[in-house]
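Asks: only the shape, not the letters, is given here:
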């Protein structure tokens, strides 16, 4: 990997980085009834947007962006983020909106291959100059056509409140042994060391990913997500054994807690650390509380592998296969692929990094600047477990399996045998 590289405007170009190939997946959007029709076309009138930006901060940011669009009126249909992901397949097979929010890479490719997403290669002829080659790669289907417009990306790291750490004299751990020692000290000081909420099933994937990346390396992680490595291997068993040793430092009863509720325990100075994406800042009120937020990279476990792989998912937009207002949808996507559109979004939700090379980073807060540096200095960049493997495997196997492990971490062998059996059924072989 090359050293830090930046595009215009000071935004790090992702072009020379290795981006994890995987297959994301999701379910179906049963709860969202869109205004699109099955016939497709280029009729006039409003453009509909299926939005999974349902939390207050990103919801407002999306509304601000759409308000800047000079084309047809945009009708925003907002659905709870998790429901959107779980029901995306049914949504796309039904009457989806003209444009919808989704994720880059193989998760995008999965629906493009099924003919459930619209080819927007002509849009990229207009916007392509603003993105790195890697951003374009993550927006391209296996057929070589483009299906996705990136909006922003965000790294996962371990977040904490600076004021709490200064008061207690804590320093950021660089190794897992130091992380464990810090957790023990936090317990002695009356803090829950690690905030944790996995009610929605996906947050724990971040913990698994980082442990696997730090213990077994990037290439193994890629192969495991592709179904090419056995879940019953010693490498994977070591991941769960290591995780089991860390669970006593995690917030208890996590399966009944959302990620937002876990974030509140950090905000309220009840928990000392929290592994999550940069979007955690949405839960910290703008001003002193958000300025008090800081992070450190997930620590090294094996010095031979290091800690230079970062999870940094990319979010953005796609077009349905048969939009009711195709011309309006493509005009909207051309706008959404511009730096001004990203700047508008990030002004309201400064908890991500703009994907366009020309996005204005001059107004980035300290947290965004630090996140930008973290990603640009990474040797390799992964997306996220449920974006890196097959959708059916992520949703039907990994979510319940990780929750089962959290509930009962003492029967790893049986759990991994079950995962491997289901993996073979889904992937074949």
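Replies: The structure has been received and is ready for your questions. Everything quoted here is computed from the prediction, not taken from an experiment.

Asks: use CA for all of it now, contacts and neighbours both
Replies: Fine.

Asks: now do the strands in the stretch 51-200 of the chain.
Replies: Here the stretch 51-200 of the chain has its strands, by DSSP state E, counting those that start in this stretch, at 74-78, 87, 99-103, 149-153, 156-161, 192-195.

Asks: let's have the ones you listed in CSV, adding distance to residue 313 and mean neighbour count.
Replies: Output for the strands of the stretch 51-200 of the chain, formatted as CSV (distance: least, Cα to Cα, whole Å; neighbours: other Cα atoms under 10 Å):
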stretch, distance to residue 313, mean neighbour count
strand 74-78, 21, 19
strand 87, 20, 17
strand 99-103, 8, 24
strand 149-153, 6, 27
strand 156-161, 8, 24
strand 192-195, 21, 26
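
Asks: now the ones you listed in a markdown table, with distance to residue 271?
Replies: What follows is these, written out as a markdown table (distance: least, Cα to Cα, whole Å):
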| stretch | distance to residue 271 |
| --- | --- |
| strand 74-78 | 31 |
| strand 87 | 33 |
| strand 99-103 | 30 |
| strand 149-153 | 26 |
| strand 156-161 | 8 |
| strand 192-195 | 4 |
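
Asks: out of the ones you listed, nearest to residue 269?
Replies: Shortest distance between residue 269 and the strands of the stretch 51-200 of the chain, using Cα to Cα, is found for strand 156-161: 7.6 Å.

Asks: in this protein, which residue is closest to the centre?
Replies: residue 313 (4.0 Å; Cα atoms, centre = their mean).

Asks: contact partners for that one?
Replies: 103-104, 153-155, 382-384 (Cα atoms under 8 Å, 6 or more residues apart in numbering).

Asks: show me which positions of stretch 347-359 end up buried.
Replies: Residues of stretch 347-359 classed as buried: 348-359 (neighbour count, 16 or more other Cα atoms under 10 Å).

Asks: against that first model, consider the following:
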């Protein structure tokens, strides 16, 4: 297996800061080629037609833990198949921002991506290869997983690999020392945050420099206050962002803002997770891999989580955010037979477990996967998701990629900077929603 890597330094620099850079990306998201950005995602294939034994793979696993875990999974495949996997690793955020240009340019044979709407969007644009025939031979995937892997045309395009729930993470020792109790309601959550603040902690670790981490907080506030169905309709462009229900979500969040770490737009999610690990913060809304990657073996048993608290009893804690990651085959694959062979392997429980041995911060999706080696957090994560009445994928996966990357990243970062102008914020979002969704 060979690796090539790009990093965030290749992104265009702008002295005005990340918001201006995000605005510049609008053209890349809506109409590839409208803005001249460097091609960060460049396939490393072997030319038209390929050699039959080499499959190229576009990877967004730029962080150390998942990068190593994927490398071991691909290495196992190479030994078994006698084929070569050429991995093109790109900074995670750069990958997401440039995915449209990548797929319309010279993409790799296979690439990492997300289930649900984010997959359906590119399938509808004709940028993915239909793998329905492969799915006929897959075992161990539930009907729900198949649905998340299916395009609007009823065909399958996605191979699910693992999932991970979002929740509120904390250190048991910090709760024990402070005499803190797990909150079930939003009022209890806010009261706990206030107590932590009085005790000298940053109650809620918070970093949104990368643009997407804060989306998880919005999603849970919306689903808890307005319910899953409204949230999905909002993400689908079917609801107005100026409605009282949406304004209420931002008002609830504004009431929590004094207890979030200040300066979030200048802090990465890794730094926020490290703050939790260092016992400088009391809680953090994250996906399982995020704090998991920052806690070493010596203190991993001290990490725990609880479901995001209830706001409206009518919705309780029914919905759980549990994104599914996996693989797609690009329409322009140069080595389709080799790509199909790799996808067949990645759909097996053995392939999932090979990955999870090095990254125990995710959960296998294949029902035949051996879970006997799961740690306490993984077992608890399975219970959380299996008990959910609804599963969401995450804001930037449940809505159009262009709306997420060019509207909501900027909007949420502006809200973090100034949470007091909710009316102006939602009017701006609504204006852009109409423009973007009208283009469908």
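Replies: Good, I have the coordinates. In this text, all values refer to a predicted model and were calculated from it rather than measured experimentally.

Asks: just give the TM-score of the two.
Replies: After superposition, the two chains reach a TM-score (TM-score structural alignment, normalised by the length of the first structure) of 0.91; 402 aligned residues with a Cα RMSD of 1.5 Å.

Asks: related to what we said a few turns ago, just the buried residues of stretch 347-359 of the first structure: which are in strands?
Replies: 353-354 (DSSP state E).

Asks: which one of the buried residues of stretch 347-359 of the first structure sits closest to residue 416 of the first structure?
Replies: residue 352 (34.7 Å).

Asks: identify the residue nearest the closest one in space, chain neighbours excluded?
Replies: Nearest in space to residue 352 of the first structure, with sequence neighbours left out and distances taken as Cα to Cα, 6 or more residues apart in numbering, is residue 154 at 5.1 Å.

Asks: and what of residue 240 of the first structure?
Replies: residue 412 (7.0 Å).

Asks: just give me the neighbour total for the aligned partner of that neighbour in the second structure.
Replies: Matched to the second structure by TM-score structural alignment, residue 412 of the first structure sits across from residue 422. When neighbours are defined as other Cα atoms under 10 Å, residue 422 of the second structure has 19 of them.

Asks: and residue 407 of the first structure, by the same measure?
Replies: 12.

Asks: so what's it closest to, chain neighbours aside?
Replies: residue 255 (7.9 Å).

Asks: residues in contact with the one you found?
Replies: Residue 255 of the first structure touches 197-200, 403, 406-407, counting by Cα under 8 Å, 6+ apart.

Asks: I figured the match of residue 412 of the first structure hits residue 247, correct?
Replies: Yes: using Cα atoms under 8 Å, residue 422 of the second structure is in contact with residue 247, at 6.7 Å.

Asks: counterpart of the residue nearest to residue 407 of the first structure in the second structure?
Replies: So residue 255 of the first structure corresponds to residue 265, using TM-score structural alignment.

Asks: next, find the distance separating that match from residue 394 of the second structure.
Replies: 19 Å (Cα to Cα, to the nearest Å).

Asks: helices and strands around the lengthiest helix in the first structure, which ones?
Replies: In the first structure, taking DSSP state H as the definition, the longest helix is helix 412-427. Secondary-structure packing of helix 412-427 of the first structure (3 or more Cα pairs under 8 Å, 6 or more residues apart in numbering; DSSP states H and E): helix 234-246, helix 391-393, helix 399-407.

Asks: let me know which of these is the nearest to residue 142 of the first structure.
Replies: Closest among those, using Cα to Cα: helix 391-393, at 16.4 Å.

Asks: that closest one maps to which residues in the second structure?
Replies: So helix 391-393 of the first structure sits over residues 401-403 in the second structure, by TM-score structural alignment.

Asks: mean deviation of the matching stretch from the first structure?
Replies: In this overlay with the first structure, the average offset of stretch 401-403 of the second structure from its partner residues is 1.2 Å by mean Cα distance after the TM-score superposition for the first structure.

Asks: list the residues that contact residue 34 of the first structure.
Replies: Contacts of residue 34 of the first structure by Cα under 8 Å, 6+ apart are 48, 50, 77, 95-97.

Asks: just put these in TSV and tack on distance to residue 162 of the first structure.
Replies: Output for these, formatted as TSV (distance: Cα to Cα, whole Å):
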residue	distance to residue 162 of the first structure
48	42
50	37
77	38
95	47
96	44
97	42
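
Asks: ok, which pair from these is furthest apart?
Replies: 77 and 95 (12.6 Å).

Asks: tell me if I'm right that residue 396 of the second structure and residue 211 touch.
Replies: No: if you go by Cα under 8 Å, residue 396 of the second structure and residue 211 don't touch, sitting 10.2 Å apart.

Asks: distance of the aligned partner of residue 63 of the first structure in the second structure relative to residue 373 of the second structure?
Replies: Superposed on the second structure with TM-score structural alignment, residue 63 of the first structure falls opposite residue 71. Residue 71 of the second structure is 20 Å from residue 373 of the second structure, where distance means Cα to Cα.

Asks: ok, those two, which is more surrounded?
Replies: Between residue 71 of the second structure and residue 373, counted using other Cα under 10 Å, residue 71 has the larger neighbour count: 20 against 12.

Asks: please report how far the more buried one lies from residue 92 of the second structure.
Replies: The value you get for residue 71 of the second structure to residue 92 of the second structure, if Cα to Cα is used, is 16 Å.

Asks: what of residue 122 of the second structure?
Replies: On the measure of Cα to Cα, residue 122 of the second structure and residue 92 of the second structure end up 18 Å apart.

Asks: one more: residue 123 of the second structure?
Replies: Applying Cα to Cα to residue 123 of the second structure and residue 92 of the second structure gives a distance of 21 Å.

Asks: out of these two, which sits in the busier spot?
Replies: Neighbours were counted for residue 123 of the second structure and for residue 92 using other Cα under 10 Å; residue 123 has more, 24 against 17.

Asks: ok, and the closest non-adjacent residue to that one?
Replies: Spatially, and ignoring its direct neighbours in sequence, residue 123 of the second structure is nearest to residue 151 (6.2 Å; Cα to Cα, 6+ apart).
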